[in-house]
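Enquirer: Sequence first, then the predicted structure, then my questions.
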Amino acid sequence: MVRLDLGSLPWSGETPDKLRESRQLFYAGLTQARDEINML
């Protein structure tokens, strides 16, 4: 998962609708990993 540096999380500075979508995508990315997660 990219863009996880301090202050640049996927939901930084987004509208409420985009915030909800970004959080869902972030959660899906974390929970769907099979072996490992690389956060950059």
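Expert: All right, it came through fine.

Enquirer: For the rest of this, base every contact and every neighbour count on C-alpha atoms.
Expert: Will do.

Enquirer: Next, count neighbours for Ala28.
Expert: 11 (other CA atoms under 10 Å).

Enquirer: List the buried residues in whatever helix or strand Arg23 lives in.
Expert: In this assignment (DSSP states H and E), Arg23 forms part of helix 16-31. Neighbour counts over helix 16-31 (16 or more other CA atoms under 10 Å) mark Ser22 as buried.

Enquirer: The structure to be compared is supplied as follows:
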Amino acid sequence: MYTILYTFFVLKLFQLANKLNQLLLNEFSVVLAYYAV
């Protein structure tokens, strides 16, 4: 029972981290492009 819950939690956390990572990468590219000009 707890194993399924734990797995779900870890998966959700992983998804969130992935979204955050993509957001940060996008922001970084925008800043980099801004300073390149």
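Expert: Ah, there it is. Here the structure is a predicted model, which means the values were calculated and not measured.

Enquirer: ok, back up a step: compared with structure 2, how much does the helix holding Arg23 of structure 1 deviate?
Expert: The superposed helix 16-31 of structure 1 is, by mean CA distance after the TM-score superposition for structure 1, a mean 0.3 Å from where its aligned residues fall in structure 2.

Enquirer: residues in structure 2 aligned with that helix?
Expert: Using TM-score structural alignment, helix 16-31 of structure 1 lines up with residues 16-31 of structure 2.

Enquirer: So Ala33 of structure 1 versus Leu19 of structure 1, what's the distance?
Expert: Applying CA to CA, to the nearest Å, the value for Ala33 of structure 1 to Leu19 of structure 1 is 22 Å.

Enquirer: I appreciate the help and will end here.
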